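Participant: Return a 3D structure for these sequence lines:
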Amino acid sequence: MDAFFTKTLSWKRIGFLSLAITLFSICSFGQNTQRPNIIFIFSDDHAYQGIGAYGNKIVKTPNIDRIAREGALLTNNLVTNSICGPSRATLLTGKYSHLNGYKRNDNTRFDTSQTLLSETLRKNGYQTAWIGKMHLNSLPAGFDYWNVLPGQGNYYNPDFIGQPNDTTRHTGYVSDLITKFSTEWLAKRDDSKPFFLIVGHKATHREWLPDLQDLGAYDNVTFLLPSNFYDDYKGRAAAKDQDMTINKTMRLKEDLKVDVDYEKDWTYRRLNPEQKKVFKGYYDKISKEYHDRKLTGKALIEWKYQRYLRDYFSVANSLDRNIGKLLDYLDKSGLAKNTVVIYASDQGFYLGEHGWFDKRFIYEESLKTPFVIRYPGVIKPGSKVSDLILNIDWAPTVLNIAGVKTPADMQGKSFLPLLKSDRVAQVPWRKEAYYHYYEFPEPHHVYPHFGLRTSRYKLAYFYGGADSWELFDLQKDPTEVSNIYGTKGTERITADLKAKLKVLMTEYKDDEALKILATAKN
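Facilitator: Predicted coordinates:
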């Protein structure tokens, strides 16, 4: 009797144990299949100061603002090399330009044999896709699906390169088409796997061709000149010798569409008759205004500035509207609750600050780029992160969200701990951010330079001909017009920043910069 009872009890225990193991397996499998989907919306040349969530009261960016409102806004998200292709290479590798091999926007072919964010995610069970602009002189690697613009792409009736390498021209506006292809892929994907999707937008890249429905969207707005619009570049040799001013560099025909030849210009030959009629009808009026007013001097410069911003923000309208379409799709499909949505630009952009357009310089408007992220249940809505985040951190953070260990050769680190709403202690984080820009002399004659930024100070060294140091106190001089390098009273902070700069160069293995630093003028 006792033996029978003991045997029966043992079998019951085995049964309970088996049930527990089964339930554990089911729960574990359930947790695995519930790993979050991740969408990284990546625009081109979209300035943070041109976004509502970053304080702009004039422009309309309700959908980018929505992501920030429902998630977190990074107020000091910095790039390591402020130029398009290199920033994309950094997103994919988590490494500085000198290590990932993509320093400039030239004919360099991006090395896809190195460790990539996309391939790492794919090896760990994610379905991966890149749709839209890539701009790396190579086809996507590590992606299950791709449909990308060749090179810079076109705003109207653009070509797309799909698999296995077929180029097809599509009728329509580029932002709409990128969203269309993205939602189509989402609808047809393998829904047994979590997904990682990069949505690469062409907007807001030069030459700023708005969608037909956005032509003239800001014509009733007069934009205030930045306080340093008429910067004289005193004490800043590199800034004085650049070629990126609205005054001299911005072209009336190509950039501002004055007196466009719609038959000969390759950009406008893409327009079909219906598109051309509307587009030409609007810009013929702009051309007439230009000729009728006969502006010269500052009046002409400021007219060009107004036209630049009106076109730029009109292009941004289509970008934001299409982000809204994608968010709506996630809501309607039920994907929103388990999908992380990130919006970022490849770098910042000058909207008249220092009299400029374009990027490249270590100055704030170029160095800083927008980054907003929504992660339901993890990030508290309306959060703000002021820590110094670098774009080498983007890949490790995405991997951390996916539950994947960061590969050893990635130089960044995950800032997910900074985003979590349940964090109870201060998260150790960097106090200095390192930067290195290379492209010279074309196209804008910006001297190569390296430097670092802290919460208060910025130190930079320009080489290759400019050979000069710049130091800014961002607390006292947020518009960066007063170079205080070498002035009395700055000796201690200068020495401290130079020492930290050398430490960062060593940490990030920038041997070229270390050699230049060793011979830099004092």
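Participant: C-alpha from now on. contacts and neighbour counts both.
Facilitator: OK.
Participant: okay, now the residue lying closest to residue 329 once chain neighbours are set aside: neighbour count?
Facilitator: Closest residue to residue 329 apart from its sequence neighbours, by Cα to Cα, 6 or more residues apart in numbering: residue 183 at 7.2 Å. Number of residues near residue 183 (other Cα atoms under 10 Å) recorded here: 16.
Participant: For whatever helix or strand residue 38 lives in, which helices and strands make contact with it?
Facilitator: Take DSSP states H and E as the rule and residue 38 turns out to sit in strand 37-43. When contacts are defined as 3 or more Cα pairs under 8 Å, 6 or more residues apart in numbering; DSSP states H and E, strand 37-43 sits against strand 195-200, strand 339-345.
Participant: now, of these, which is deepest in the fold?
Facilitator: Highest mean neighbour count of the helices and strands packed on strand 37-43: strand 195-200, a mean of 24 (counted as mean count of other Cα atoms under 10 Å).
Participant: So what touches it?
Facilitator: The set of residues external to strand 195-200 that reach it, using Cα atoms under 8 Å, 6 or more residues apart in numbering, is 36-43, 118, 121, 126-134, 178-179, 182.
Participant: and stretch 375-390, which residues are buried?
Facilitator: Buried residues in stretch 375-390, defined by neighbour count with 16 or more other Cα atoms under 10 Å: 375, 376, 379, 380, 381, 383, 384, 385, 387, 388, 389, 390.
Participant: And the following helix or strand past the strand holding residue 38, what's buried?
Facilitator: Where DSSP H and E defines the elements, the next helix or strand beyond strand 37-43 is helix 62-69. Judged by neighbour count (16+ other Cα under 10 Å), helix 62-69 contains these buried residues: 62, 63, 64, 65, 66, 67, 68, 69.
Participant: Now show me the structure for the sequence below, then we'll compare the two:
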Amino acid sequence: MRPNIIFIMSDDHAAQAISAYGHGLNHTPNLDRLAEEGVRHDATYVTNSICTPSRATILTGTHNHVNCVTTLDTHIDNLWPNVAKHLKAGGYATAIFGKWHLGEGPAHEPTGFDEWSVVPGQGDYWDPAFIGPGGRERIPGYATDIITDKSVDFIERHADPSGERPFFLMCHHKAPHRNWQYHPRYRDIHAPGTIPLPETFRDDYANRAAAAAAAKMRVKSDMLYEDLALVQPEAGADRAGPQMVDGWPPRKVPDLAPGESITVICSETGETFTFDDSAAFAEFKYQRYMSRYLRTVQAIDDGVGRMLDTLEAKGIAENTVVIYTSDQGFFLGEHGWFDKRFMYEESYRMPFLCRYPAGIASGTTSRDIAQNVDFAPTFLDWAGLPVPSYMQGRSMRPVLEGKTPDDWDQLAYHRYWMHNDVIHEAWAHYGVRDPRYKLIYWYNEALGQLGARENGAPPEWELFDCEADPMELRNVAHDPAYAQVFEEMLGKLDARMAAIGDVPCHDSRAVLAERAKAA
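Facilitator: Sure thing, here's the model as predicted:
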């Protein structure tokens, strides 16, 4: 009997904020059920750590240079094949509800789905608009609950214990994307001041490529008033802080220079807070950020619980694959950052939990490297359908079932194209990670990509020993002790780029010749 497949994906949900991963930040009992009753995969990596490109990769099973969705400003061509089209042709009932973020209108809207109802753009947390085949409607309520409602309704209408017509459901939550807005039922959890500060929160970015210090995603200086539920003053930059983007009203809560003080007002309670110390003010921002983020996560966990309970009530839990992931990782104050985009671990690693009682042993874990480009082939494998030749990933099914093939490629590839974007100024790079080492090339060019901007930054290499330096604080690319490792990882990078057809911006022979000359 072919299984039903439910793919639940949130937006910007870091593995650190799922209690099954053991970081101790919060409690997500329903997500933990997936791990306890299935497999927790600990080495799932994104091919491009940003929303739109990641979604395109998941849907098509291809890297972004192939599907042409490279940045936030590029959209999917819905005439192309995708995994939903293959599943539908193979006899599955298909649906997607929630966040799409791959473009709107006839050329970009969802195709391959019997039913679809998606939020335009980022969508709203409250009383969100939805777009579907019948047009646009605004639905009262909280987005996470509404998306769950739509998903539960689909399950109830398509539940068939006989398995005569299985279904494929993509439940895509907007949450916990910035700006974080939680449901009032979670107001009393994760109070500011109770959340542990990451060890690397005060990172000074020494011993790293220049891109780390250049990024505008620091908790202490780049968060908006609305991010932190603070009242934005009606004033200019001297009092209210700089605009996030020229011409946009939202402003960043300023950092404090020596001798300065600031009073901020909570937009929820009217309480005032005064600071004259930059470090204390930065920690205050972190606590408010994390409080809102973790509260926003909680409705997702509740929604997952409702979906699991519906499967049980309908008698189809045993033969239903349930996957939970996020479109990429996210920084929760590590290195002083929020957001994603980088190949550094917190941004690069995706959570991945999977329960399938008929095929996966409960309470298992895996560290075999996989990527979001592997998701579509995995769905097709479970559906008993052929994986088309255009797909570039490989089915994770044997890995998740504890039968990893001997020839499984323990290597992940990443390429971020949106160089020096207008909001976060994250620089373009690509690289590979194996079980121990990570090599990154900051090529720092816009290459004509939509939303990318030139800035003249020179290229740089980074190499991290993720076993000896799991927090990635020391770039050893130029350490003579790692010269052989650098050469081996460079060879792996070249081989992977050649295999997937991505065009490098570096010349390995020239790189090695220059290194030999400098040795």
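Participant: Superposing both, give me the TM-score.
Facilitator: Scored against TM-score structural alignment, normalised by the length of structure 2, the superposed chains reach a TM-score of 0.86; 465 aligned residues with a Cα RMSD of 2.1 Å.
Participant: rewinding a little: with structure 2 overlaid, how far apart is the strand holding residue 38 of structure 1 on average?
Facilitator: Mean deviation of strand 37-43 of structure 1 relative to structure 2 after superposition (mean Cα distance after the TM-score superposition for structure 1): 0.3 Å.
Participant: which residue numbers in structure 2 go with that strand?
Facilitator: With TM-score structural alignment applied, strand 37-43 of structure 1 matches the range 4-10 in structure 2.
Participant: what do you get for stretch 370-384 of structure 1?
Facilitator: Against structure 2, stretch 370-384 of structure 1 falls on residues 351-365 (TM-score structural alignment).
Participant: Kindly report the same for stretch 296-313 of structure 1.
Facilitator: Per TM-score structural alignment, the counterpart of stretch 296-313 of structure 1 in structure 2 is residues 277-294.
Participant: does the residue nearest the centre of structure 2 count as helix, strand or coil?
Facilitator: Nearest to the geometric centre of structure 2 sits residue 328, at 1.6 Å (Cα atoms, centre = their mean). Recorded secondary structure, residue 328 of structure 2: coil (DSSP: H, G, I helix; E, B strand; the rest coil).
Participant: Spatially nearest residue to the residue mapped onto it from structure 1 (excluding sequence neighbours)?
Facilitator: Matched across to structure 1, residue 328 of structure 2 falls on residue 347, judged by TM-score structural alignment. Excluding its sequence neighbours, the residue lying closest to residue 347 of structure 1 (Cα to Cα, 6+ apart) is residue 369, at 4.9 Å.
Participant: surely the one you found meets residue 343?
Facilitator: No - applying Cα atoms under 8 Å as the test, residue 369 of structure 1 and residue 343 come out as separate, 10.3 Å apart.
Participant: Need the helices and strands packed on strand 37-43 of structure 1 in a markdown table (columns: distance to residue 168 of structure 1).
Facilitator: Formatted as a markdown table, those follow (distance: least, Cα to Cα, whole Å):
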| stretch | distance to residue 168 of structure 1 |
| --- | --- |
| strand 195-200 | 17 |
| strand 339-345 | 26 |
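Participant: For residue 423 of structure 1, find the nearest of those strands.
Facilitator: strand 339-345 (18.7 Å; Cα to Cα).
Participant: and the direction of the closest one versus that of helix 62-69, what angle?
Facilitator: 120 degrees (axes from the mean of the first three to the mean of the last three Cα atoms, to 10 degrees).
Participant: now strand 339-345 of structure 1, how far from the centre of its chain.
Facilitator: Taking Cα atoms, centre = their mean, to the nearest Å, the mean C-alpha location of strand 339-345 of structure 1 is offset from the chain mean by 10 Å.
Participant: go on, stretch 504-517 of structure 2?
Facilitator: 32 Å.
Participant: cool, and stretch 411-430 of structure 1?
Facilitator: Put simply, stretch 411-430 of structure 1 sits 21 Å off its chain's centre (Cα atoms, centre = their mean).
Participant: Equivalent analysis for stretch 21-35 of structure 2, please.
Facilitator: Worked out by Cα atoms, centre = their mean, stretch 21-35 of structure 2 lies 17 Å from the chain centre.
Participant: How about stretch 317-336 of structure 2?
Facilitator: So, by Cα atoms, centre = their mean, the centroid of stretch 317-336 of structure 2 is 8 Å from its chain's centroid.
Participant: I'd like to know how far residue 57 of structure 2 sits from residue 374 of structure 2.
Facilitator: 9 Å (Cα to Cα, to the nearest Å).
Participant: Can you get me a residue count around residue 354 of structure 2?
Facilitator: Neighbour tally, residue 354 of structure 2, other Cα under 10 Å: 26.
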